[in-house]
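Participant: model this:
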Amino acid sequence: MTKNVLDDVARRKMMAQFRSKDTKPEVMVRRALHRLGYRFRLHRRDLPGTPDIVLPRHRTIILVHGCFWHQHNGCRDARMPRTRQDYWSAKFQRNSERDVKITAALTALGWRVLVVWECDARKPDLATYLASVLGHVPSRAGHTEDEETAAV
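Facilitator: Model prediction:
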């Protein structure tokens, strides 16, 4: 029985391919928000932690967390690697502490912070979930306020 173990060079090359911006789950959340009519800014460096998605009009920030990297409780994608568990345990602990610190800093600045997990971003009802969590429906593009109040 052979183990499927990568050498250091192959592992380093594989790990370098993971991106911190424009990940598939993040793009899925952005597409769903756009379809719902929300407009947003991406990766604002003037805010703590450079949040993934910022909805300035609604004072809301959406952080899209990878289940593995942020160790989503109860998720099958959040498994601890079998090798170098001391390293990974410390890494995940630092990630968790950083998440708490960033969320507290953003909240202190008056932002509402929502976390969307990678596994939730893959669900077909993502747009419904986002609409319910955000709690309001933005105005439709191309309509004036008079048309919207007349339609109600």
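Participant: use CA for all of it now, contacts and neighbours both
Facilitator: OK.
Participant: quick one: contacts of whichever strand or helix holds residue 87?
Facilitator: According to DSSP states H and E, residue 87 maps onto helix 85-108. By Cα atoms under 8 Å, 6 or more residues apart in numbering, the list of residues contacting helix 85-108 from outside reads 47, 48, 49, 69, 70, 71, 80, 81, 112, 113.
Participant: Quick check: the two most widely separated of those residues?
Facilitator: By the measure Cα to Cα, 81 and 112 form the most distant pair in those, at 33.0 Å.
Participant: show me what contacts the residue nearest to the spatial centre of the chain?
Facilitator: In the chain, the centroid-proximal residue (Cα atoms, centre = their mean) is residue 64; its distance is 0.4 Å. By Cα under 8 Å, 6+ apart, the residues touching residue 64 are 25, 26, 29, 52, 115, 116, 117, 118.
Participant: Can you lay out the residues you listed as TSV showing secondary structure and distance to residue 107?
Facilitator: Listed next are the contacts of residue 64 as TSV, based on DSSP: H, G, I helix; E, B strand; the rest coil; distance: Cα to Cα, whole Å:
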residue	secondary structure	distance to residue 107
25	helix	23
26	helix	21
29	helix	21
52	coil	15
115	strand	13
116	strand	17
117	strand	19
118	helix	22
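Participant: Tell me the buried residues within those.
Facilitator: 25, 26, 29, 52, 116, 117, 118 (16 or more other Cα atoms under 10 Å).
Participant: With adjacent residues omitted, what lies nearest to the second one?
Facilitator: Right, residue 26. Nearest residue to residue 26 in three dimensions, chain neighbours excluded: residue 64, at 5.8 Å (Cα to Cα, 6 or more residues apart in numbering).
Participant: Now the second one, please; I'll put the structures next to each other:
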Amino acid sequence: MRTLRPDPAISKRMAGIKQKGTAIETAVATVLRELHLHYRKNVKGLPGSPDFANRSTRWAVFVNGCFWHHHTGCAKASIPKSNAEFWVAKFQDNRRRDANAIRRLRRRGYCVVVVWECHENRIHAKLSKILKRSSVNR
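Facilitator: The predicted model follows:
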């Protein structure tokens, strides 16, 4: 079986892409504060290490980049032409891992919200779901 590997030059370029503190993450943090939702960032102790989470009220938010998490139907979710086989496998693994983390969190009773990079104008509406669920559970 052949092991798929990315081109070293492309790997170096991709490694330079910011992973934390992105504009969309900052926007999500701002909306969470506006909604008076207290959170911890990058919670390693929960499945998938959510970008934002509150264990006591059981909610988690994943902020996904459209390229890396291969957002279905999004123009930013392109497949690089060089070494396409590697990228298709990588995106499938990423999506499988994401779905598994969400499933595990929901089994634990968490409200899980995924905010996509391209959905900047929908952040408030998506995060309001947490507030509605939290008020029902109080």
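Participant: Could you tell me the TM-score of the two chains?
Facilitator: Taking TM-score structural alignment, normalised by the length of structure 2 as the basis, the two superposed chains have a TM-score of 0.81; 129 aligned residues with a Cα RMSD of 2.3 Å.
Participant: For the contacts of residue 64 of structure 1, could you give me JSON lines that also reports distance to residue 96 of structure 1?
Facilitator: Rendered in JSON lines, the data for the contacts of residue 64 of structure 1 read as follows (distance: Cα to Cα, whole Å):
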{"residue": "25", "distance to residue 96 of structure 1": "19"}
{"residue": "26", "distance to residue 96 of structure 1": "19"}
{"residue": "29", "distance to residue 96 of structure 1": "22"}
{"residue": "52", "distance to residue 96 of structure 1": "17"}
{"residue": "115", "distance to residue 96 of structure 1": "13"}
{"residue": "116", "distance to residue 96 of structure 1": "15"}
{"residue": "117", "distance to residue 96 of structure 1": "14"}
{"residue": "118", "distance to residue 96 of structure 1": "16"}
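Participant: show me the residues around the closest residue to residue 64 of structure 2 other than its chain neighbours that make contact.
Facilitator: Leaving aside its chain neighbours, residue 64 of structure 2 sits nearest to residue 116 (4.9 Å; criterion: Cα to Cα, 6+ apart). Taking Cα under 8 Å, 6+ apart as the contact definition, residue 116 of structure 2 lies against 63, 64, 65, 66, 71.
Participant: got it, and residue 77 of structure 2?
Facilitator: 66, 67, 68, 69, 70, 71.
Participant: Return the member of the residues you listed nearest to residue 59 of structure 2.
Facilitator: Taking these together and measuring to residue 59 of structure 2 by Cα to Cα, the closest member is residue 69, at 20.5 Å.
Participant: Distance check, the closest one against residue 82 of structure 2.
Facilitator: 18 Å (Cα to Cα, to the nearest Å).
Participant: Strands of structure 2, start to end?
Facilitator: When assigned using DSSP state E, the strands of structure 2 occupy the ranges 40-41, 52-54, 59-64, 111-116.
Participant: a markdown table for those, including distance to residue 87 of structure 2?
Facilitator: A markdown table is the format used below for those (distance: least, Cα to Cα, whole Å):
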| stretch | distance to residue 87 of structure 2 |
| --- | --- |
| strand 40-41 | 28 |
| strand 52-54 | 27 |
| strand 59-64 | 17 |
| strand 111-116 | 19 |
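Participant: Most tightly packed of those?
Facilitator: Sort those by mean neighbour count, taking mean count of other Cα atoms under 10 Å, and strand 59-64 sits at the top with a mean of 23.
Participant: Mean deviation, it versus structure 1?
Facilitator: In the superposition with structure 1, the average deviation recorded for strand 59-64 of structure 2 is 0.7 Å (mean Cα distance after the TM-score superposition for structure 1).
Participant: can you give me the angle that strand makes with strand 111-116?
Facilitator: Using axes from the mean of the first three to the mean of the last three Cα atoms, to 10 degrees, one finds that strand 59-64 of structure 2 and strand 111-116 are set 20 degrees apart in direction.
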